[in-house]
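Novice: Sequence and predicted structure are below.
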Amino acid sequence: MKKILVIDDNEGILDVVSIILESEGYEVHQLIEPNRVTQLPPADMPDLILLDIWMSGADGRVICRQLKDQPHTRHVPIVLMSANKDIAEIADSAGADGYLAKPFEMDDLIMIVKRYLTKEAG
């Protein structure tokens, strides 16, 4: 079963995303304290990270760059999530693999997750 880590400081978003992805058969883990992701041991690394950009006390762009700079996490696809209209540019400059604009449709979330998890499997 593919493991997805959702990082957001909004519990409502965490819950909605988790429910949607679990209904698709994914194992979903949540982090409300974004900085903890850089401390995860390699064995706990997910197959995909969905990372909010604007969180209290943390910047998703910085976390994304940190993860992409580490040998044991650089292979993990990271999809940045934000309501910012420049999300495509932001994701590109942060080194993210993709992005999802908020608010998003359920189908868009499922499609982008499948895109990155299928790419990895193939």
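Specialist: Perfect, thanks for sending it.
Novice: C-alpha from now on. contacts and neighbour counts both.
Specialist: OK.
Novice: Was I right to think residue 63 contacts residue 35?
Specialist: Yes. Look at residue 63 against residue 35 with C-alpha atoms under 8 Å: they come within range, at 7.2 Å.
Novice: From the neighbour counts alone, determine which of those two ranks first.
Specialist: A direct count of neighbours by other C-alpha atoms under 10 Å for residue 63 and residue 35 places residue 63 higher, at 20 against 16.
Novice: So which bits of stretch 45-56 are buried?
Specialist: Neighbour-count burial for stretch 45-56 flags 45-55 (criterion: 16 or more other C-alpha atoms under 10 Å).
Novice: Can you tell me the element the residue nearest the centre of the chain falls in?
Specialist: Among the residues of the chain, the one closest to the centroid is residue 50, at 1.2 Å (C-alpha atoms, centre = their mean). Residue 50 belongs to strand 48-52 when elements are defined using DSSP states H and E.
Novice: before we go on, here's another structure to hold up against the first:
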Amino acid sequence: MSTSKSTELIPLINSTQPDLLIIDLQMPWLTGDEVVRELKTAQQHRHLPIIMMPASGKGQRVASGWGADAFLAKPFDLVDLYPLVEKVM
């Protein structure tokens, strides 16, 4: 999906029905908080576990404010990601 626009993310999620979404806060076109807000207000996706990865610690407020299930500031180590995945799943 590297060449896709963030505006194509929600239709992609609708068609693939992922078990988990790991999303950045800063994306072109739609930001991560806009995607999370849209997903968490949609009946079919409101229980989709979402981990948001903003580049700064202040992004934690944004992540939790829009319904992300967990937050992990970048840069991070994979050993920090695994417990979060287990927690939200």
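Specialist: Nice, thanks for sending it over. Here the structure is a predicted model, which is why all the values come from computation and not from measurement.
Novice: and the nearest residue to residue 26 of structure 2 once chain neighbours are set aside, how many residues sit next to it?
Specialist: If the residues on either side of it in the chain are set aside, residue 26 of structure 2 comes closest to residue 32, at 6.1 Å by C-alpha to C-alpha, 6 or more residues apart in numbering. Per other C-alpha under 10 Å, the neighbour tally for residue 32 of structure 2 reads 24.
Novice: all helices in structure 2, in order from the N-terminus.
Specialist: For structure 2, the helices defined by DSSP state H cover 9-16, 32-41, 59-65, 78-88.
Novice: Tell me which residues touch residue 71 of structure 2, please.
Specialist: By C-alpha atoms under 8 Å, 6 or more residues apart in numbering, the contact set of residue 71 of structure 2 is 51-54, 60, 63-64.
Novice: quick one: what's aligned to it in structure 1?
Specialist: In structure 1, the residue paired with residue 71 of structure 2 is residue 99, using TM-score structural alignment.
Novice: just residue 49 of structure 2 next, same as before
Specialist: So residue 49 of structure 2 corresponds to residue 77, using TM-score structural alignment.
Novice: Quick check, that match in contact with residue 118.
Specialist: No. With contact defined as C-alpha under 8 Å, residue 77 of structure 1 and residue 118 do not form a contacting pair (11.1 Å).
Novice: the more surrounded of those two?
Specialist: Neighbours per residue, other C-alpha under 10 Å: of residue 77 of structure 1 and residue 118, the larger number sits with residue 77, 23 against 10.
Novice: From residue 48 of structure 1, how far out is the more buried one?
Specialist: The gap separating residue 77 of structure 1 from residue 48 of structure 1 is 5 Å, by C-alpha to C-alpha, to the nearest Å.
Novice: Kind regards, and thank you for your time.
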